[in-house]
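Visitor: Sequence first, predicted coordinates after that:
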Amino acid sequence: MPPPVSIIIVSWNALPLLQRCLPSVVATRYEPLEIILADNASTDGSAAWVHRTFPSVKIVRHPENWAFCRGNNAALPHASGEYVVLLNNDVEVPPDWLAPLVAAMEADPSVGAAQPKLLQYDRRDHFEYAGGAGGYLDRFGYPFTRGRVFFSLEKDEGQYDDERDVFWATGAALLLRRRALDAVGLLDERFFMHMEEIDLCWRLWRQGWRVRIVPRSVVYHIGGGSLPRSDTRKAYYNFRNNLLLLYKNLPPRAWRRIFPRRALLDALAAARALLAGRPAEAAAIARAYRDAHRMKDAYRDARPERCRTGPYYRGSIVLDYFLRGRRRFRDLPPACFFHPDEAAPPLRPPPAPHEG
């Protein structure tokens, strides 16, 4: 008998999205399957609609809007599955999307997390921003995916259909082994939203688990359901949480080596926003640095002395994209990718997330 799976969908005042996407989740061909709606105190009647329309869906009602991290964490004790899927409320799934993910996890007990290939809901032959075909970090901690580098989204032509280890898997559709999650801990609620899944995947790698992309499974993501790209809070959380991600997971020596160059690149990003007539975005980056500095003491005692990491990019994705014109993942030089299972890194590797 297949292992039981629980799907958790956090939602807040998103009735139109639930009406569009939840029917496809309920139609998933997999047993035994449990679907949980974690309702963040919605006032639009969405929980009542789900209860009437899909009585098999378990509803967990939170007393207030706990956003993505706490909303998922508070729902997890209600999940009975051996595997747990964190699924955004704006993701449509085909009937057979779940079985390949579970099969990949069952085939290798060292895999702690896996994601499907994410394509756009409205343009289904193009990769979606949030996860593409699996995520990486560059040497300075900037995230990107196979199929999406910054704002360049590739057409899906099967170029990334190989199943492989990746640094991080998207929180939009993330299958987690419950045993691995119990070992490394839940989502970091101090992140509130954005980058929390990268932090979780890094913690999995640090404790010996692996993270995979399983392109045989495909889902379709609307995107922008929590914060639209134009909202300066998105820039704030992305910059703040990325700094916390690095400070938390890097050994102190590597952090001291990387941070000055990272700060310079972020200063250039703020200057670029100002020149483009987006002063609010530049101010959001400045606030992100201020608040990350204030928050970092909470992680000081738990920082690793040495750090294992997943596959990462030794180069700078910022310089590659903006100076060298490398707009696609496949344009990046293969020799610049490091996998922890390689026999040995270069004799003098550049500063990177695995250093210690």
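Guide: Great, that's in hand. Numbering: from 1, shown residues only.
Visitor: C-alpha from now on. contacts and neighbour counts both.
Guide: Noted.
Visitor: how close does L245 get to G315?
Guide: Separation of L245 from G315 (C-alpha to C-alpha, to the nearest Å) stands at 19 Å.
Visitor: same check, this time on F54
Guide: Taken as C-alpha to C-alpha, the span from F54 to G315 is 48 Å.
Visitor: For these two, work out which one has more neighbours and name it.
Guide: Taking other C-alpha atoms under 10 Å, F54 and G315 do not tie; G315 has more neighbours (20 against 13).
Visitor: ok, that one touching C336?
Guide: Yes. The criterion here is C-alpha atoms under 8 Å, and G315 meets it with C336 at 6.1 Å.
Visitor: neighbours around the residue lying closest to A172 once chain neighbours are set aside, how many?
Guide: Distances taken as C-alpha to C-alpha, 6 or more residues apart in numbering place N88 nearest to A172, at 4.9 Å, with adjacent residues excluded. Using other C-alpha under 10 Å, N88 has 26 neighbouring residues.
Visitor: for L274, same thing?
Guide: 15.
Visitor: That one belongs to a helix?
Guide: Yes. Counting by DSSP: H, G, I helix; E, B strand; the rest coil, L274 falls inside a helix.
Visitor: F144 versus that one, what's the distance?
Guide: 23 Å.
Visitor: helices and strands around whichever helix or strand R240 is part of, which ones?
Guide: Element membership of R240 [criterion: DSSP states H and E] is helix 232-249. For helix 232-249, the packing partners by 3 or more C-alpha pairs under 8 Å, 6 or more residues apart in numbering; DSSP states H and E come out as helix 196-206, helix 279-295.
Visitor: this is the comparison structure:
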Amino acid sequence: MSRLPKVAVVILNWNGRFFLEKFLPSVYNSSYPNIEFIIGDNASDDDSILFVRQYYPTITILQNDKNYGFAGGYNKILERVEADYYVLLNSDVEVSQNWIEPVVEYLERTPTIAAAQPKILSFHDKQKFEHAGAAGGYLDYFGFPFCKGRMLHVVEDDLGQYDQESEIFWASGAALFIRAEAWKEAGGLDEDFFAHMEEIDLCWRLKKMGYGIGYCPASVVYHVGGGTLNASNPKKTYLNFRNNMVMLQKNLPFIKAIWVIFFRLWFDLAALIKFLIDGKPKDAWAISRAHQYFFLNIFKNARKRRKYHTIENKKGYYNNSIIIDFYANNKHKFSQLNPKDFK
């Protein structure tokens, strides 16, 4: 009988006692046999680690010396983890008992796929997809991410319409399965991102290395979403706009990056004006600060551009504008997009 791959489920924690108490039981009851549960702690100052030690003494606890954010925190923790597959799991995710088996089976029979995600539904409304990942992530021509089941702010009901395994552009960091070897080969997450879009950047690098990214609907998890920063938080606005620009600079071909970023600046200006009209000056200022960071660090991020000796896997790339489709063409569902516009 062949060896069952070892899976390390790693939950990054920072002052998350509430979420650990609520959702750790479902994770701990996972049925997959060759598994290690790990809490990676970003120097919490609440009693979350005491809680885990008291009620889950068999869970491994690995602690960082300070809060390195999502990206840096996972990098530091996974340096100390030995497994065939890592599962980066948010603390605000409820899982079913057999959520691991389908994804591992999918990865085992599809060696070209480096990372994958399950179907991600909303914890608060389990008939709806969840914003952060839904049924798999895609990227449009101007670098705007969207999902099957979630177009911008419009989220669909899960009616089984996206129940087919498929290659996607990016897998959500809320429940990210990744081969340990691929993680190491890609260099993990970009720590300068701190949080938000770091998993898209990682998936893009993997695709430039020739790997595929997959979606496995046979596995289902339920995500609260916004557990660290809610949707209207100016810090989240800053990180999303900043990291998106950096990601484009790092991963697009040089000439294309110049003019795509040029057009993105105009899209971002429109978003800034809308925030001002809506009475959200802090979010508008967050966009301005994101642009300031981008230009002040343009040479630093230019040094992160890597040369690849394989053909980029472009599955999941949308050769059109999701913004124009959404607002001008009234296309609010993934199924309304033209399949011919996808790579």
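Guide: Yep, that arrived. Owing to the predicted nature of the structure, the values given are computational and were not obtained by experimental measurement.
Visitor: ok so, going back, can you say which of the helices and strands packed on helix 232-249 of structure 1 is packed in most?
Guide: With neighbours taken as mean count of other C-alpha atoms under 10 Å, these reach their highest mean count in helix 196-206, at a mean of 23.
Visitor: what range in structure 2 matches that helix?
Guide: Here helix 196-206 of structure 1 aligns to structure 2 at residues 198-208, judged by TM-score structural alignment.
Visitor: do the same with stretch 145-165 of structure 1
Guide: Going by TM-score structural alignment: stretch 145-165 of structure 1 matches residues 147-167.
Visitor: how about the helices in the stretch 251-356 of structure 1?
Guide: 252-275, 279-295, 317-322 (DSSP state H, counting those that start in this stretch).
Visitor: so the first one corresponds to what in structure 2?
Guide: Against structure 2, the aligned range for helix 252-275 of structure 1 is residues 254-277 (TM-score structural alignment).
Visitor: For that stretch, report the contacting residues that lie outside it.
Guide: 142, 241, 245, 248-249, 281, 283-285, 287-288 (C-alpha atoms under 8 Å, 6 or more residues apart in numbering).
Visitor: can you pull the contacts of A174 of structure 2?
Guide: Counted by C-alpha under 8 Å, 6+ apart, A174 of structure 2 has contacts 88-90, 93, 132-133, 223.
Visitor: how about G72 of structure 2, what's its match in structure 1?
Guide: G72 of structure 2 maps onto R70 in structure 1, by TM-score structural alignment.
Visitor: Check the gap between the aligned residue in structure 1 for Y56 of structure 2 and V5 of structure 1 for me.
Guide: In structure 1, Y56 of structure 2 lines up with F54, judged by TM-score structural alignment. Going from F54 of structure 1 to V5 of structure 1 by C-alpha to C-alpha gives 18 Å.
Visitor: Same check on L246 of structure 1?
Guide: 32 Å.
Visitor: More neighbours: which of those two?
Guide: V5 (25 against 21).
Visitor: Please enumerate the strands of the stretch 1-150 of structure 1.
Guide: 5-11, 33-39, 58-61, 83-87, 91-92, 111-120, 135-137, 143-145, 148-149 (DSSP state E, counting those that start in this stretch).
Visitor: elements contacting the longest strand that structure 1 contains?
Guide: Determined from DSSP state E, the single longest strand within structure 1 is strand 210-221. Other elements packing on strand 210-221 of structure 1 under the criterion 3+ C-alpha pairs under 8 Å, 6+ apart are strand 91-92, helix 98-107, strand 111-120, strand 164-165, helix 196-206.
Visitor: repeat that for 7 Å
Guide: Counting contacts by 3 or more C-alpha pairs under 7 Å, 6 or more residues apart in numbering; DSSP states H and E, strand 210-221 of structure 1 is packed against strand 91-92, helix 98-107, strand 111-120, strand 164-165.
Visitor: among those, which is the most enclosed?
Guide: strand 111-120 (a mean of 27).
Visitor: That one vs structure 2, average distance?
Guide: Compared with structure 2 after fitting, strand 111-120 of structure 1 has a mean deviation of 0.4 Å; criterion: mean C-alpha distance after the TM-score superposition for structure 1.
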